[in-house]
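Dropping a prediction and its sequence here:
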Amino acid sequence: MRRWGPVALKDSVRFQLWAPARTRLYLLIEGREPAPMQKQTDGWFTLDTKAPPGTRYRFQLEDGTLVPDPASRAQSEGVHGWSVVTDLASRPWQAPDWQGRSWEEAVIQEVHAGLYGGFAGMMRDLPRLAALGVTAIELMPVAAVSGARNWGYDGVLPFAPAEALGTPQELQALVDAAHGLGLMVLLDVVYNHFGPDGHYIPLYAPEFLHAETMTPWGGAVAVDRPEVAAFFLENALQWLEDYRFDGLRFDAVHAIGNSAFLHDLAGQIRKRLQPRRHIHLILENEHNDAALLTPGLYDAQWNDDFHNVLHVLLTGEDAGYYRDFAEKPAEKLARCLSQGFVYQGEPSPHQNGKTRGTSSGHLPPGAFVSFLQNHDQIGNRALGERLTLLTDPERLRAATALLLLCPQIPLFFMGDETGSRSPFLFFTDFHDDLAEIVREGRRREFAHFPAFADKASRARIPDPNALSTFEASIPAPGPDGERWEALYRDLLALRAARIVPRLKGATAQGAETTGERAVRAAWRLNDGAVLTLALDLSNTPALPEAQGQLLRREGPRFGAWLAPA
């Protein structure tokens, strides 16, 4: 199988593009005349020529249309501009012997690098996060998108870091600096769709998509084709090898709809990189498919069920997908703590009775990444409100203690640790007709909510394309920010000292409700000790006692105990 993107040869560079729908293709290097490429029998076009790092190039179709390299390692002048020959192999790494950290040690903060001012700005905050007790940062997607501001899920050139965030070398420096501080770096990647602006692949390779299989973003990506599967495998390996990321989070794999591809992708990555490095592969999967979490495939899944049921308990909201968790939420939380998924084949009220999920009680706690908030759960609200504005501090502190001391892998969103009250809004930087489509589409999305039932109320929803929407999303510490940071620091120090060393091999010992909004759960750790956590979010909390040493009490609503073997 041919490689995607430029390949360095001894004295030249091989440019290549899979363009089976074209009979002729030209390579355009800045300052040179277009050069005809040689069409191979398998639909690939190739041309070898001298092109040192920094060379700007594009491909030209028969009708004169100029397109970037879909496997461009860097872009100049945006996703409609020049691709750039890039040397990713010559960095003098400052932490060359870094092999990663075990998954049990993971405490993840999800971040959007653009809200730090880019990769260089993100680097300046790493010492603070390491001192707080974070062991991994997870970057929202960094692939090139149209415009200067975007969540990252509208990427169209998956191999090229977005220019607005920084250069490839600055991204390498960010990962290197994190490793020097003992921090893992994970990256969110999107293999289920391309964004709406700058997606040129269908012009020369319509076979890249299955036009007859529709998704919310258009035709499904044809991962069953060897050329397409290779595109995404090479992309994953680029991030893990050339940038030395410690793992990947695969966005919305339920929209890929091909479990064979997912199995092969994980297998190929692990064959290439393990056992010499710790590599962590995480899924987002609405189907709650426990089979993908088999050892040797994916380490864990983002567990929306944990967030959803705790959101209901913290806020009382029961609209939209929260309907699935509105009935007997304490029982659902108990199941989540003990077995991982709440929905393991039961019908979903929100999805008109469609069943969701598979049995997960046999999986270890570390197979689930739990969170109270993330980019979706804040940003998909019309006004982007955080829990600091939706519940009272006492309850939120108790839920935070549960999150950070639970044997499942904890994740929190940038700003949570300082009690931020800044919104995290949906932002883009589209223009002309597309900007209007996105703006009005965002407002129609919330038309069925009573608070936004009329046009005037929907006008309050911030324009995704406005610079002010992006700027408002930069997290500022809340008025009690120092107190929140102290809570996170104390809880994470306790987790690192008393829980993490005992996590590998831990098993759930069951959970029970102790009230309509109260739960107690226990886990047997690898040395035989039993960890018990209790949470009470009722109006009149009455926290039960448990056997063992009291590790932490957070007001009248949370307690943690450790009983020796």
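Sure, I can see it. For clarity, every value in this text was computed on a predicted model and none was experimentally measured.

make it CA atoms for all contacts and neighbour counts henceforth
Noted.

Let's check: the centremost residue of this protein is which one?
residue 188 (3.8 Å; CA atoms, centre = their mean).

Could you list which residues are in contact with that residue?
138, 139, 140, 141, 142, 248, 249, 250, 251 (CA atoms under 8 Å, 6 or more residues apart in numbering).

and which of those is nearest residue 50?
When those are compared for distance to residue 50 (CA to CA), residue 142 comes out closest, at 29.2 Å.

Next up, the contacts around the closest one.
152, 161, 162, 165, 188.

Give me the neighbour count for the third one.
Other residues lying near residue 162 total 30 when counted by other CA atoms under 10 Å.

Nearest residue to it in space, please, no chain neighbours.
Distance criterion CA to CA, 6 or more residues apart in numbering; nearest residue to residue 162, sequence neighbours excluded, is residue 144 at 3.9 Å.

From residue 297, how far off is the one you found?
28 Å (CA to CA, to the nearest Å).

Return the distance of the longest strand anywhere in the chain from the chain's centre.
The longest strand of the chain (DSSP state E) is strand 507-515. When distances are taken as CA atoms, centre = their mean, to the nearest Å, strand 507-515 is centred 29 Å away from the chain's centroid.

circling back to that earlier point, mind putting the contacts of residue 142 in JSON lines, secondary structure and distance to residue 368 included?
Listed next are these as JSON lines, based on DSSP: H, G, I helix; E, B strand; the rest coil; distance: CA to CA, whole Å:
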{"residue": "152", "secondary structure": "coil", "distance to residue 368": "24"}
{"residue": "161", "secondary structure": "strand", "distance to residue 368": "29"}
{"residue": "162", "secondary structure": "coil", "distance to residue 368": "30"}
{"residue": "165", "secondary structure": "coil", "distance to residue 368": "30"}
{"residue": "188", "secondary structure": "strand", "distance to residue 368": "16"}
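
what about versus this one:
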Amino acid sequence: MKRQHSMPFGAELLDGGGVRFRLWAPGVDAVSLQLVQADGAAELPMTAVAGGWFDLTVAEAQAGNRYLFKLPDGLLVPDPASRYNPEDVHGASEIVAPAAFDWPDGEWRGRPWEEAVIYELHIGSFTQAGDFAGAIERLDYLVELGVTALEIMPVSDFPGQRNWGYDGVLPFAPDAAYGRPEDFKRLIAAAHERGLMVLLDVVYNHFGPEGNYLHAYAPDFFNPRHETPWGAAINFDGEGSRAVRDFFVHNVLYWLEEFHLDGLRLDAIHAICDDSSPDIIEELAAAFKAVPGRARHVHMVLENERNQARYLARDESGRLVHGTAQWNDDIHHCFHVVATGETDGYYTDYAAEPVRLLGRCLSEGFAYQGEASTFAHGELRGEASAHLPPAAFINFLQNHDQIGNRAFGERLAHLASPVAMEAVTSVLLLAPQPPLLFMGEEFATAQPFQFFCDFGPELARLVTEGRRREFGRFARFADPAVRASIPDPNALATFEAGVLDWSAIDRAPHRATLELHRQLLSLRHQWLVPRLAGMGNGDPQLKLVSPRTLSINWTLGDRSLLTLLANLGDEPLAVTPPGGQLLFATANLDADALASGQLPAWSVAWHLHLGDRP
């Protein structure tokens, strides 16, 4: 099967032969194409057409040729819609023939969202190979673990050989450090063969600080009326914004159609500035619904610090209005405070009543639904979310941000006790909300995940100094000598420290942690997943038994009753044991003791009452 998304810009192979080149460059009055072929390079003037566009069809151009656009001042720039840039972000783009790849997954229709168990990974540090081919070698392991969806951190071309991916500047081009576009397609096809969905993280709120040439020929791509941490905002609502919006709408369709992805995670939509209606998030949601072959399941996942529940709305029939689900930072923060006792920084907002707020997340979605945030100096945060289904909220104990934004990239298992880790892990993996694991979490990897990049010397120095200065606000880093110990993001060793050591899964204590995750996910697929569809918001009933103990009931889609009983404190407690079948209890909780109402410190029990809710 062949798949290709036709775009109104970039380099498009024509059915009758040749290539059409098109660039939006409203900031200059002339553009030339520099085409590199086997017999040398040619410079060809492009035709200016209405709306700031430049166009040229070259009959002899073909796949594999490389090209650049030349501006009036002589600057050579890559194609912003390049499908592949083999020599990194400053080099020439390559003409790619999407239809040359034969897809073997013609019967794949995706998976419904209630089946989602998500595994976030970074291609470069997931395996020693650090590329798309290396990731294929671990797919069978993920299936055995109980994962149903990969969520891949951004792969769009970034400067240098290593980067988290959020500094990408060529949104259509998989980075050459990971392989060619065909290699990414092989990874996706191999995942589909094993029943795994593949979601890709995309960044529509900014471009990286190195290699973005748009300012040189398309200043209208940015709107100085909106300031962001990265300078002028991407122009979604000013003059010329139609071309900008189309660029990102086509990026959505490109990944979903040409790469047959099962969904995208839109990074930090709270950092997108757009006063228009419909706003760009609503327009992108419409693009998801317009994907050809939409009979398959396609999911739009959001990251949004503002907790704007409106983007997660369902209609009266339970169908999506906009997004499928959102990463729930609130529940992460609750879990973290409960498990570690840390209360500085943004954890301040969760310090006083972490278990109560954890219960609110599990039963209503967001912890903050319009309340004032102490960390944000009293700013109101969030919208009412209790009406939404659990499927709208992705729960996690760890992700790339929450680990990597720490000075030393410590994993949660490096900070919390084993008994606390077992308790919070069992809450995460058996709750009705789709859970997310960050690579290596399932075996308590010893590797940290530190912030890393590979910028040019001057920018590298500024990034390193800025990161260390940022942590100077914390008491433990007040001493300049301590700040100097924070790993240099540009050092190769910082990246290498985070590459997973897969031999650990056969050693203690990692093996036991892995077996716990496998057990919990097996229970999830056997008992919960078949009952999650159609549950609505689950009519949750939350009870705080003590400041550190909670009980929650949810009504599942088949009217059975799921019950969580969790003591997340250091003191044992006498409780009324729940009814129903015991699905799981932490290792420190004896079934007979539970039946008599004894709940030890850091113990969790899950029960399921089959049939109609009692």
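Received, thanks. Because the structure is predicted, anything quoted here is derived from the model rather than measured.

TM-score of the superposition?
Here the TM-score for the pair of chains, by TM-score structural alignment, normalised by the length of the first structure, is 0.98; 565 aligned residues with a CA RMSD of 1.3 Å.

ok so, going back, elements contacting the very next helix or strand once past the longest strand of the first structure?
Heading C-terminal from strand 507-515 of the first structure, the first helix or strand you meet, by DSSP states H and E, is strand 518-524. Contacts defined by 3 or more CA pairs under 8 Å, 6 or more residues apart in numbering; DSSP states H and E place strand 518-524 of the first structure against helix 329-339, strand 507-515, strand 530-536.

Reformat the ones you listed into a markdown table and put mean neighbour count and distance to residue 76 of the first structure next to each item.
A markdown table is the format used below for these (neighbours: other CA atoms under 10 Å; distance: least, CA to CA, whole Å):
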| stretch | mean neighbour count | distance to residue 76 of the first structure |
| --- | --- | --- |
| helix 329-339 | 25 | 47 |
| strand 507-515 | 19 | 51 |
| strand 530-536 | 26 | 52 |
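
List just the one of those that sits closest to residue 501 of the first structure.
strand 530-536 (12.7 Å).

Can you give the contact residues for the closest one?
Contacts for strand 530-536 of the first structure (CA under 8 Å, 6+ apart): 398-399, 402, 406, 515, 517-525, 542-544, 546, 556-565.

three-state assignment of the alignment partner in the second structure of residue 412 of the first structure?
Aligned counterpart of residue 412 of the first structure in the second structure: residue 437 (TM-score structural alignment). For residue 437 of the second structure, the assignment made with DSSP: H, G, I helix; E, B strand; the rest coil gives strand.

ok, now which ones touch the closest residue to residue 437 of the second structure other than its chain neighbours?
Distances taken as CA to CA, 6+ apart put residue 119 closest to residue 437 of the second structure, at 4.9 Å, once the chain neighbours are dropped. Listed by CA under 8 Å, 6+ apart, the contact partners of residue 119 of the second structure are 147, 149, 150, 151, 436, 437, 438, 439.

do the same with residue 59 of the first structure
25, 26, 27, 28, 66, 67, 68, 69.

OK, contacts around the equivalent of the fourth one over in the second structure?
Translated: residue 28 of the first structure. Using TM-score structural alignment, the partner of residue 28 of the first structure in the second structure is residue 34. Listed by CA under 8 Å, 6+ apart, the contact partners of residue 34 of the second structure are 41, 42, 43, 44, 67, 68, 69, 70.

helix or strand for the equivalent of the fifth one over in the first structure, which one?
Spelled out, that is residue 67 of the second structure. The alignment partner of residue 67 of the second structure in the first structure, by TM-score structural alignment, is residue 57. Here residue 57 of the first structure sits within strand 56-60, counting by DSSP H and E.

what's the mean distance for the next helix or strand after that strand versus the second structure?
Per DSSP H and E, the first helix or strand lying C-terminal to strand 56-60 of the first structure is strand 66-67. By mean CA distance after the TM-score superposition for the first structure, the fitted strand 66-67 of the first structure averages 0.3 Å away from its aligned residues in the second structure.

Could you check how far strand 66-67 of the first structure is from the centre of its chain?
30 Å.

Which residue is the nearest non-sequential neighbour of residue 454 of the first structure?
Residue 454 of the first structure's closest residue in space is residue 447 (CA to CA, 6+ apart), at 7.2 Å.

swap in residue 588 of the second structure?
residue 603 is the one closest to residue 588 of the second structure (CA to CA, 6+ apart), at 6.4 Å.

Wait, that neighbour touches residue 593, no?
No: Residue 603 of the second structure is not in contact with residue 593 according to CA atoms under 8 Å; the separation is 11.6 Å.

So between the two, which is more surrounded?
residue 603 (26 against 13).

need the helices and strands packed on strand 518-524 of the first structure in a markdown table with distance to residue 460 of the first structure, can you?
Formatted as a markdown table, these follow (distance: least, CA to CA, whole Å):
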| stretch | distance to residue 460 of the first structure |
| --- | --- |
| helix 329-339 | 32 |
| strand 507-515 | 39 |
| strand 530-536 | 35 |
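
Which element, helix or strand, includes the aligned residue in the first structure for residue 423 of the second structure?
Using TM-score structural alignment as the criterion, residue 423 of the second structure maps onto residue 398 of the first structure. Assessed by DSSP H and E, residue 398 of the first structure sits inside helix 393-405.

Show me what that helix is packed up against.
Against helix 393-405 of the first structure (3+ CA pairs under 8 Å, 6+ apart) you get helix 304-315, helix 481-494, strand 530-536, strand 549-554, strand 558-563.

and the first one with helix 393-405, angle?
Between the axis of helix 304-315 of the first structure and that of helix 393-405 there is an angle of 160 degrees, by axes from the mean of the first three to the mean of the last three CA atoms, to 10 degrees.

Going by neighbour count, which residues of helix 304-315 of the first structure are buried?
304, 305, 306, 307, 308, 309, 310, 311, 312, 313, 314 (16 or more other CA atoms under 10 Å).
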